[in-house]
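In: Okay, sequence plus prediction incoming.
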Amino acid sequence: MRPHLVEIVGGSAFPCPDGERVLVAMERSGASDIGVGCRGGGCGICRVRVIEGAHRLGKMSKAHVSDAELQAGYALACRLYPLGRLTIEVVE
């Protein structure tokens, strides 16, 4: 299976193999657009907003992504798994 393309608005684009987290794929590609913290869904440093594309999410802290924000496309890149081509933007 071909990896999914992840594009960051105003930044890098990199492949993300099926089942791999966006943050891990970004680091492996050598890009550094997204901040890296705990890598476990608890610190919120890797907060992004999905602009377009199918994805699934792993468990992450509600302190950093509320239910309303989740519905608006916000996620933590360390818990974001693309299911196809994905466009995201980094948020502070």
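Out: Great, that's in hand.
In: When you work out contacts or count neighbours from here on, use the C-alpha atoms and nothing else.
Out: Noted.
In: List the buried residues for the longest helix seen in the chain?
Out: As assigned by DSSP state H, the longest helix anywhere in the chain is helix 22-29. Under the neighbour-count criterion of 16 or more other CA atoms under 10 Å, helix 22-29 has 22-26 buried.
In: Check it against this one:
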Amino acid sequence: MPEPYEIRIVGGAHFRCAADERVLIAMERCGENDIGVGCRGGGCGICRIRVVDGDYRTGKMSTARVSEAEREAGFALACRLFPASDLLIEVG
């Protein structure tokens, strides 16, 4: 099993997240609160972030919250974001 990845938030916290753990859940587990928390189910959009650097995969997200063009630009919902490398993310 790979070591947990380092997740860094531009101007904010950093924490570790395993490949099979959602970034939002890892942030909460580590006691951080830089990313807004809503439904945790991919529908509300409160945890919307942009991946600046790194590889990742996402689970199902509402296209009303993140369009296909936005996905291609690196936007995602942290509750549906799984790291595949260290990540640098922007909130807001």
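Out: In hand now; what should we look at? Predicted, not measured: the structure shown is a model, and the values here were computed from it.
In: Please state their TM-score.
Out: TM-score for the superposed pair, counting by TM-score structural alignment, normalised by the length of the first structure: 0.97. Supporting figures: 91 aligned residues with a CA RMSD of 0.5 Å.
In: if we can go back for a sec, save the buried residues of helix 22-29 of the first structure as CSV, and put in distance to residue 75 of the first structure too.
Out: Shown next, in CSV, are the buried residues of helix 22-29 of the first structure (distance: CA to CA, whole Å):
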residue, distance to residue 75 of the first structure
22, 11
23, 11
24, 15
25, 16
26, 15
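In: Which of those sits closest to residue 47 of the first structure?
Out: Proximity of the buried residues of helix 22-29 of the first structure to residue 47 of the first structure (CA to CA) peaks at residue 23, which lies at 10.1 Å.
In: Next, work out how far apart residue 79 of the first structure and residue 21 of the first structure are.
Out: From residue 79 of the first structure across to residue 21 of the first structure, the span is 6 Å (CA to CA, to the nearest Å).
In: Show me what residue 65 of the first structure lines up with in the second structure.
Out: Aligning on TM-score structural alignment places residue 65 of the first structure opposite residue 66 in the second structure.
In: List the contacts of the spatially most central residue of the first structure.
Out: Centre of the first structure computed as the mean C-alpha position; nearest residue by CA atoms, centre = their mean is residue 77, 2.8 Å away. By CA atoms under 8 Å, 6 or more residues apart in numbering, residue 77 of the first structure lies in contact with 21-23, 34, 46-48.
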